[in-house]
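Peer 1: My questions concern the predicted model and sequence given below.
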Amino acid sequence: MIKVVITGSNGLLGQSLLNLLSQEKERYQVFGFSRGENRSGRNDFNYISIDITDEQKLKKVLLEIQPDFIVNTAAMTQVDDCETHKVECDILNVEVVRWLSEVSGEVNAHVIHLSTDFIFDGKKGYYKETDNPNPLSYYGLSKLKSEEVLINSNINYTILRTILVYGKVYDMSRNNIVLWVKSMLENEKEITIVDDQFRMPTYVEDLALACKISMDKEAKGIYHISSNKLLSVFEIAQQIADVFGLDKSLIKPISTSTLNQKAPRPAKTGFDLSKTNEELNFYPKSFKEDLQRFKETLN
């Protein structure tokens, strides 16, 4: 049996990965770490209610489990909150990764860690894994520091960078762009969306699959995971309206400068996926195709 620990197992990616690994129960023994109650709607894995920012507790539990893989999906991802709560951001996004890597060194575990397009400054778009990071926000900086912890360690690691993750799971504590746009338009509410930021959104089912492929192949290094075509956030909202048959005229374009956000956002990110295609044999589709798949799961 392959022992897998998933931190943040109550989150969108955490629950999606639980659902995926549960299809091979004879192969994987799964441990989910999250705060509070198990919110996944599943009871066919080992749920451990834990505050992973408690270093001693985290290390003790991991040493008892002796995992083969640790998939770290837990993070502080609200970009403006990270700007105002830097200490909390550093603990969850950087120190926890350091502790996971220290334990992994002792038990010979492989860490699969999630990172972000926000480590880039957004000046060019279609970033390769080897492009130089230059984060604009504290969130981006914290995720870059977390990558450096793993790169400078002696353990086996996979870093999966991703963009604007969306989807739906059993119990959602947070919204995402697709569900928010869909809900607003269904309620016939006008929304304003930036037309000068460009992204390649990621369907959570694809991201969960990329985590599993990384385990199965014992892939090492950094990989980019997203849909395959760069769109403005305004175009993203319009495609959501198209796929769900909603009124596009309710979506109004605005520029980023009118938003007064605490943390600056990169203008144009998006990934070059050729390394992911070649080494993981994984070929993400367009946002519109992924949305169709997502729509079918909702019906």
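Peer 2: Perfect, thanks for sending it. Here the structure is a predicted model, which means the values were calculated and not measured.

Peer 1: from here on, contacts and neighbour counts on C-alpha atoms
Peer 2: Will do.

Peer 1: Can you show me the strands along the stretch 151-299 of the chain?
Peer 2: Counting by DSSP state E, counting those that start in this stretch, the segments of the stretch 151-299 of the chain that form strands are 156-162, 165-166, 191-194, 198-199, 202-203, 221-225, 231-232, 251-254.

Peer 1: quick one, which of these is nearest to residue 40?
Peer 2: Of all the strands of the stretch 151-299 of the chain, strand 165-166 sits nearest to residue 40, with 16.5 Å by CA to CA.

Peer 1: ok, and what's touching that closest one?
Peer 2: Outside strand 165-166, the residues within contact range by CA atoms under 8 Å, 6 or more residues apart in numbering are 12, 176-179, 201-204.

Peer 1: okay, now the one to match up with it:
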Amino acid sequence: MRILLTGSNGLLGQKLVALLRNQPDVTLIATSRGPNKLANIYPDLYFVPLDVTDRAQVQRVIAAERPTHLLHTAAMTNVDECELNQEQCWQQNVTAIEHLVEACTEHQVHLIHVSTDFIFSGEEGPLTEEAEPGPVNFYGKSKLAAEHVVQASLGAWAILRTVLVYGTAHDYGRTNIVLWVRDSLRAGKAISVVDDQLRTPTLAEDLAQGCWLAARRNATGIYHISGNELFTPYQMALQVADYFQLDKSLITKVDASSFSQPAKRPLRTGFIIEKAQRDLGFQPHSFVQGIALLQQQNAAE
């Protein structure tokens, strides 16, 4: 297998590099728009610069590298930034996939596209793959439009939707709920955490494993890839406090309406992952196991 990975500098991209570079019979082509952030960690990593919004560049790289599979993880995922910069969001999340679908169809590349629970309205959950989409923000609209582009492809494709991905990565500016809660409580800082949103949080390593399972099995169709436990962010914060034996009284539960954010969030999502478990053999970590892994990785740095 020759696997071309977009977004190799991102959280999921870095986890996929770590996973795939050691797989026998896999040749990995890592790509990203910026310089390779992993050059010092994996000096032997084969890296090709690629801006997926540039049609000519997409055509050139896929024609030259001839992958059998393409894992598309590159995206604009900051929900509020997408709301405020809609043209840029559309370029990165929709125009890019149009270019990739065109090139993958021409060169018979199996495309695996990562999507999100934010394509749903938040009126109910957890959700199966058959649930009716209804995004409430521009990020969700862009990701749903991208799904429609993939589904119209004449080539082989799979869409892997996920929920609230958390993890640690090298030279990665964004934090995650586990380390944010831990570091805030260690510093004696009071925090407010929403208790009216429901999610099935996903460890980044688990999502990477789901992508690899889909590629290895040449899976087609839509799969929900997430954790298997439904929590509010407030409940997650309490678990983090318990794990690190920190003061839970510093955590105040609030409604999402108490935060002023440009983009509306769906209230209730979360996924039913039985299809991925059955068809792909996907088995996620529990949230407590995910906390333990992040602590282990953080201690090793």
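Peer 2: Everything's here; your move. What you see is a predicted model; the values in this text were computed from it and never measured.

Peer 1: Residue 21 of the first structure: which of the strands of the stretch 151-299 of the first structure is closest?
Peer 2: strand 202-203 (17.0 Å).

Peer 1: Against the second structure, what's the mean shift for that closest one, could you check?
Peer 2: Averaged over the aligned pairs, strand 202-203 of the first structure sits 0.3 Å from the second structure after superposition, using mean CA distance after the TM-score superposition for the first structure.

Peer 1: other SSEs contacting that strand?
Peer 2: Packed against strand 202-203 of the first structure by the contact rule (3 or more CA pairs under 8 Å, 6 or more residues apart in numbering; DSSP states H and E) you find strand 165-166, helix 287-298.

Peer 1: what's the distance between it and the middle of its chain?
Peer 2: How far strand 202-203 of the first structure lies from its chain's middle: 9 Å, per CA atoms, centre = their mean, to the nearest Å.

Peer 1: next one: stretch 234-252 of the first structure
Peer 2: Offset of stretch 234-252 of the first structure from its chain centre (CA atoms, centre = their mean): 24 Å.

Peer 1: and it, which residues are buried?
Peer 2: Within stretch 234-252 of the first structure, the residues that count as buried by 16 or more other CA atoms under 10 Å are 234-241, 246-248, 250-251.

Peer 1: repeat for stretch 52-68 of the first structure
Peer 2: Buried, per 16+ other CA under 10 Å, within stretch 52-68 of the first structure: 52, 58-59, 62, 66-68.

Peer 1: from these, which is closest to residue 138 of the first structure?
Peer 2: Of all the buried residues of stretch 52-68 of the first structure, the one with the least separation from residue 138 of the first structure (CA to CA) is residue 52, at 20.8 Å.

Peer 1: Could you say which helix or strand holds the closest residue to that closest one other than its chain neighbours?
Peer 2: The shortest distance from residue 52 of the first structure to any non-neighbouring residue, by CA to CA, 6 or more residues apart in numbering, is to residue 58 (5.5 Å). Secondary structure assigned from DSSP states H and E places residue 58 of the first structure in helix 55-65.

Peer 1: Identify the residue range in the second structure corresponding to that helix.
Peer 2: With TM-score structural alignment applied, helix 55-65 of the first structure matches the range 55-65 in the second structure.

Peer 1: still on that earlier bit, which one of the helices and strands packed on strand 202-203 of the first structure lies closest to residue 44 of the first structure?
Peer 2: helix 287-298 (21.6 Å).

Peer 1: Point out the other helices and strands that the closest one packs with.
Peer 2: Contacts defined by 3+ CA pairs under 8 Å, 6+ apart place helix 287-298 of the first structure against strand 202-203, helix 233-243.

Peer 1: residues touching the residue lying farthest from the centre of the first structure, list them.
Peer 2: Distance from the C-alpha centroid of the first structure, by CA atoms, centre = their mean, peaks at residue 249 (30.4 Å). For residue 249 of the first structure, no contacting residues are found, by CA under 8 Å, 6+ apart.

Peer 1: which residue ranges form the helices in the stretch 51-200 of the first structure?
Peer 2: For the stretch 51-200 of the first structure, the helices defined by DSSP state H, counting those that start in this stretch cover 55-65, 79-84, 86-90, 96-107, 138-151, 177-186.

Peer 1: Contacts for the fourth one, please.
Peer 2: Residues lying outside helix 96-107 of the first structure but in contact with it, judged by CA under 8 Å, 6+ apart, are 52-53, 55, 59, 62-63, 66-68, 70, 72, 109-111, 146, 149-150, 153-155.

Peer 1: Same question for the fifth one.
Peer 2: Contacts to helix 138-151 of the first structure, defined as CA under 8 Å, 6+ apart, come from residues 76-79, 82-83, 86, 89-90, 93-95, 97-98, 101, 115-120, 133, 135, 157, 159, 263.
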